[in-house]
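1. Let me see the structure of the following:
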Amino acid sequence: MEGLRVALIMLAEIPARGAAKHGRDAWAIRHGDDVITWGELAARSLRRAHALRERGLGVGDLVTLALPNGSHIYEWLFALWRIGATPHVVSYRLPEAELRAIIEVAKPAMVVASDPHLQSSLGAFAADLGSDCDDLSPLEPVLADNWKAMSSGGSTGRPKIIVSPGPNAFDDEKKPPLRFPSEGPILATGPIYHNMPMTTNLQALFEGHPVIGMERFDPEEALRLIDEHSIAWTSFVPTMMMRISRLPEAVRSKYDVSSLKTVWHWAAPMPPELKQEWIDWLGPETIWELYGGTEGIVTAILNGTEWLEHRGSVGRAVGSEIKIVDDEGTEVPQGEIGEIFALPASGAGSTYSYIGAERRTIAGGFETIGDFGWMDDEGYLYIADRRTDMIVSGGANVFPAEVEGALMAHPAVAEAVVIGLPDSDLGARVHAIVQVVEDLEAHGLDEPDSETLVAFLRERIVTYKIPRSFEFTRQRLRDDAGKVRRQQLREDRLTQVAVS
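-> Next up, the predicted model:
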């Protein structure tokens, strides 16, 4: 353990490192008017660490944080890392019943929530706990075995906790290939309760970059922030990129985005037409994609130039080996769809552990997170969909992501979610829930209907994949992290049928 202390830098020391590099009064994180300096971040997180120690929390304790984007959540993270506790970050928008289910699985030592109702009903502590502590005496950071825990219900809706093995420290000589600029702030567009925003924001702070966050994603505000702060690095999920692309040209052209050198997208399938649009807009060398999962068993990366040569791919594996297998665990021929299993270079079981779920493995220690896909002859990976999302209709496999991407190529479609509903003839019929673009008239578009979309899809996908039924909405279907509650959408529609 002492050897690790020499090689690694404790996460709790990131604010102090930033203060030493930039000055205590230089800002570290900002969300609109909520601005915190490196010095304030160091002091406030230390106050909270003392307050937590006084309450008996320490090494190995799991603490659930249900907090929105803002300086509070960073203060909590650095305080927990200082005492060796593990932050378990969840969405602050979760319904009470769902949060209760997660807590039953996680069994945290403490719950912290911004919602007064949750504070009352769950006995959660308020976000300002420890902010008035007057103890600023030095507190040596404690090395711990796990540095974060994230929640995932997947498509099944059954909560599971994905724990990242520690230590709660970074190796300054082993930086992930995120292509951060040499200096300057990054724009963090996503909610920190999702894995990639949390991980990349923390890595940026570790490398000394201030972080500009967004309390809630707004497409025009994102462009304004890029312009105002000459942002060179940012990340999106495809939903965000779609919302930016749907802005009127007069709005998009108001902002100078020429400072952008690296734009990442991740977390959800990318419609090919949308990706091509962004490549045409910013250049292929600027657009980067990362495929992976919170479990960390596989990571694939590619840039826009590679994508143009391997259209639809999510990249080649970095630091892991991939196998595409059938239901019996046998590798399928190149180009055929199967389930994606991977083995990280660090070895089986080295990148995560579950609370509330079991690993799915095959011979050799290869594991899966449930995605289907295939590989080409150059080792580029292509994603079909999740095992639990696949629809078997009339004996044919339909992967919703492909149909959703085709639908979202229509200019009047802002988002689409495809689910399978019971059908007496086909077993399951493909049903599309379509979010219509706001203010169609301003875009010179007509209201879409099922006939229009069916005709549009016939030019893009095979007939049996075309939805048999449609519904249209103005409500958002995905959250700011690009996640969709597909199983809940399906259950809601089954309930409506049962009631009627």
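2. Every contact and neighbour count from this point should use C-alpha atoms.
-> Noted.
3. in the stretch 1-150 of the chain, which spans are helices?
-> Assigned by DSSP state H, counting those that start in this stretch, the helices in the stretch 1-150 of the chain fall at 2-7, 14-22, 38-54, 71-83, 96-106, 116-122.
4. For Met408, which of these is the nearest?
-> With distances scored as CA to CA, the stretch of the helices of the stretch 1-150 of the chain nearest to Met408 is helix 96-106 (29.8 Å).
5. other SSEs contacting the closest one?
-> Other elements packing on helix 96-106 under the criterion 3 or more CA pairs under 8 Å, 6 or more residues apart in numbering; DSSP states H and E are strand 160-165.
6. Which other helices and strands does the strand it packs on contact?
-> helix 96-106, strand 146-152, strand 353-355.
7. what's the closest of the ones you listed to Ala428?
-> With CA to CA as the measure, strand 146-152 is the member of these nearest Ala428 (26.1 Å).
8. what comes into contact with the closest one?
-> By CA atoms under 8 Å, 6 or more residues apart in numbering, the list of residues contacting strand 146-152 from outside reads 60, 81, 85-90, 102, 159-169, 193-195, 294.
9. quick one: contacts for Ser235?
-> Ser235 sits next to 187-189, 263-266 when contact means CA under 8 Å, 6+ apart.
10. Try it again at 10 Å.
-> With contacts defined as CA atoms under 10 Å, 6 or more residues apart in numbering, the neighbours of Ser235 are 186-190, 196-197, 200, 241, 262-266, 287-289.
11. ok, back up a step: format the helices and strands packed on strand 160-165 as a markdown table; extra columns: distance to Leu67 and mean neighbour count.
-> Output for those, formatted as a markdown table (distance: least, CA to CA, whole Å; neighbours: other CA atoms under 10 Å):
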| stretch | distance to Leu67 | mean neighbour count |
| --- | --- | --- |
| helix 96-106 | 13 | 16 |
| strand 146-152 | 13 | 23 |
| strand 353-355 | 21 | 17 |
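12. Nearest to Asn69 among those would be which one?
-> In terms of CA to CA, the element of those nearest to Asn69 is strand 146-152, at 15.6 Å.
13. Take the helices of the stretch 1-150 of the chain and write them to CSV, including distance to Gly304.
-> Listed next are the helices of the stretch 1-150 of the chain as CSV, based on distance: least, CA to CA, whole Å:
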stretch, distance to Gly304
helix 2-7, 35
helix 14-22, 33
helix 38-54, 35
helix 71-83, 33
helix 96-106, 38
helix 116-122, 44
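14. closest one to Asp377 among these?
-> helix 2-7 (39.5 Å).
15. and this one, so I can compare the two:
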Amino acid sequence: MYLTQALHRAVQQAPGEPATIFDGRTRTWAECAERVARFAAALRALGVGSGDRVAILAHNSDVYHEFLLAVPWADAVAVPVNTRWSGPEIAFALRESGAAVLVVDDTFAPMVPELARHAPGFTVVRMGALPQDALDLEASIAGTAPVPDARRGGDAPAAIYYTGGTTGTPKGVVLSHANLLVSALGTAATEAFVLPGGRLLHAAPMFHLADGASWVARNVLGGTHVIVPGFTPAGVAKAIEEHQVTDTLLVPTMIQLLVDSPDAADYDLSSLRRLLYGASPISEAVLDRAAKRLPTAEFTQLYGMTELSPVTTVLTPADHAAPGLRRAAGRAAPHAEIRVVDAEDRDVPAGTVGEVVSRGAHVMLGYWNRPDETEQALRGGWMHTGDGGYLDENGYLFVVDRIKDMIVTGGENVYSVEVENVLAQHPAVAACAVIGVPDDTWGERVHAVVVLADGATVDADTLREHCARSIARYKAPRSVEFTAALPMSGAGKILKQELRARHWTGERRSVS
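-> Model prediction:
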């Protein structure tokens, strides 16, 4: 199994059909394959060898699609970088992964000098006009003879996706070709994924594996990728209408903005047949509004995590119509096995909350250069998700809490320790704790509880800006609560459950 397999099949079966539509430009599958082979040749000419890492820092585009195919074609490993991260976070990922090449677009090219200072050794390939001293990708594609496909596949690493880390630094999740294709094929077998031969809109960021899963499925099932640089309600609505999009994946925050925005209200969205969502649960109120605005669309929830490539359970359109199941995360996908276990990894009875674990060929190879953390996460052969949930008597999973100290805000994972480590560096902060609290827009928001140093004064905006200089802005606290003392256990541990209880009392679950 290899990711470029679908490209060869598309060229054989539908060479003249559109592969990508972006910014007024349409490229066929035959054109796509030719560009991918030349893109791979350009990488090889730069010295990229088997297993080398090639990173990309860019907004969504048709070139991003070609990058994801050209890297394995060149027998290398892709490293999609989170564009919402701060410079230090991006530099960390480049340095730790040992990226040999960084492909960058015009938006992020001004960051290159800073990144090179903190993560020296990579070659820059530019997708646009800047920086002028970097290799011009389009000139390289035009002027380089194509190379044969290395057909890298199977258990060989395909990509490293970085996620937040429990220790305060990001972790690189290593996924193989088999991991990604098993997840896509297994999810497609439910007939609740992207529609065969349809048009998939990429509005969620392509660096995120939630979007990446649908990208793999669209390649496998045939059809067209319609791509917008990023999410705006009007931009998504316009693309759906103009290009007759049949399916798309959005995080719940995006769905809410799409259906509630007056800027998107006048567009015809009746071509949409399948709306996939994931990364965080969706409220029933938003789901009701979305169903009214998008009456032709069926809804599918995909639950999982990057370490699971990323899908492990599916809540199908039929499940959405069943009373009481909208709050479920679905049932195990055909490629996955799930259990709910106690602290000793023993199964708990139906209806009892424990940790959700999963097993199957979709489970990651491990964390990049972190054998101890890999062993802990995959103990007993099961991926321990850190999510607290329960199974009902029919095998439906309900996620109700998080065992890991993690917040999901707008579909992005934030580990509290990441924020606390930065927040504590401010001279006005004597102690702090970061938790997730309910938020109507973001599902959860990052909330800081702060004890000030004696005689110190500081406001919430100042602390937020302090954090945003070191970590991604979405990780910085959206709200701050000042208190005289934090609740502590006898062992001196902050009792975050008490802090969380103030905000989650009366909620049916402790996550949003």
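16. Quick check: buried residues in stretch 162-180 of the first structure?
-> Of the residues in stretch 162-180 of the first structure, 162-170, 178, 180 count as buried by neighbour count, 16 or more other CA atoms under 10 Å.
17. export the residues you listed to a markdown table and tack on distance to Ser393 of the first structure?
-> Below are those laid out as a markdown table (distance: CA to CA, whole Å):
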| residue | distance to Ser393 of the first structure |
| --- | --- |
| Ile162 | 32 |
| Val163 | 36 |
| Ser164 | 38 |
| Pro165 | 41 |
| Gly166 | 44 |
| Pro167 | 46 |
| Asn168 | 47 |
| Ala169 | 48 |
| Phe170 | 48 |
| Leu178 | 40 |
| Phe180 | 45 |
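18. Run through the residues that contact the nearest residue to Met10 of the first structure once chain neighbours are set aside.
-> Nearest residue to Met10 of the first structure in three dimensions, chain neighbours excluded: Ala169, at 4.1 Å (CA to CA, 6 or more residues apart in numbering). By CA under 10 Å, 6+ apart, the contact set of Ala169 of the first structure is 4-5, 7-14, 81, 141-147.
19. how many neighbours does the residue mapped onto Met196 of the first structure from the second structure have?
-> In the second structure, Met196 of the first structure lines up with Ala210, judged by TM-score structural alignment. Burial of Ala210 of the second structure is recorded as 27 neighbouring residues (other CA atoms under 10 Å).
20. Would you mind getting the average deviation of whichever strand or helix holds Ala210 of the second structure from the first structure?
-> Assigned by DSSP states H and E, Ala210 of the second structure belongs to helix 209-221. When the first structure is superposed, helix 209-221 of the second structure averages 2.0 Å from its matched positions, counting by mean CA distance after the TM-score superposition for the first structure.
21. residue range for the following helix or strand past that helix in the first structure?
-> Downstream of helix 209-221 of the second structure, the first helix or strand assigned by DSSP H and E is strand 224-227. With TM-score structural alignment applied, strand 224-227 of the second structure matches the range 210-213 in the first structure.
22. Show residues contacting the matching stretch.
-> So stretch 210-213 of the first structure is in contact with 18, 22, 26-32, 34-35, 37-38, 69-71, 183-192, 197, 201-202, 204-205, 222, 225-226, 229, 231, 234, going by CA under 10 Å, 6+ apart.
23. try it again with 6 Å
-> Under the contact criterion CA atoms under 6 Å, 6 or more residues apart in numbering, stretch 210-213 of the first structure has outside partners 28-31, 185-189.
24. Same check on stretch 37-49 of the first structure?
-> In contact with stretch 37-49 of the first structure (CA under 6 Å, 6+ apart) are residues 15-16, 18-19, 24-28, 75, 78-79, 130, 133, 135.
25. how about that stretch, aligned to which bit of the second structure?
-> The counterpart of stretch 37-49 of the first structure in the second structure, using TM-score structural alignment, spans residues 28-40.
26. Tell me the gap between that stretch and the middle of its chain.
-> Relative to its chain's centre, stretch 28-40 of the second structure lies at 26 Å (CA atoms, centre = their mean, to the nearest Å).
27. any idea how far Ala210 of the second structure is from Ser86 of the second structure?
-> 21 Å (CA to CA, to the nearest Å).
28. picking up where we left off before, which members of the contacts of Ser235 of the first structure occur in helices, if any?
-> 196-197, 200, 241 (DSSP state H).
29. Could you export the residues you listed as CSV, including distance to Gly427 of the first structure?
-> CSV is the format used below for these (distance: CA to CA, whole Å):
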residue, distance to Gly427 of the first structure
Met196, 37
Pro197, 39
Thr200, 43
Met241, 35
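30. nearest to Gly347 of the first structure, of the residues you listed?
-> Met196 (21.8 Å).
31. what's stretch 265-276 of the first structure aligned against in the second structure?
-> Against the second structure, stretch 265-276 of the first structure falls on residues 277-288 (TM-score structural alignment).
32. Trp76 of the first structure matches what in the second structure?
-> If you follow Trp76 of the first structure across to the second structure using TM-score structural alignment, you land on Phe67.
33. quick one, what contacts Leu143 of the first structure?
-> By CA under 6 Å, 6+ apart, Leu143 of the first structure lies in contact with Gly84.
34. I meant Glu289 of the first structure, not that one.
-> The neighbourhood of Glu289 of the first structure, defined by CA under 6 Å, 6+ apart, consists of 264-265, 301-302.
35. Just the buried ones out of these, please.
-> Using 16+ other CA under 10 Å as the burial test, the contacts of Glu289 of the first structure include 264-265, 301-302 as buried.
36. so is Arg117 of the second structure in a helix, a strand, or just coil?
-> Counting by DSSP: H, G, I helix; E, B strand; the rest coil, the backbone at Arg117 of the second structure sits in helix.
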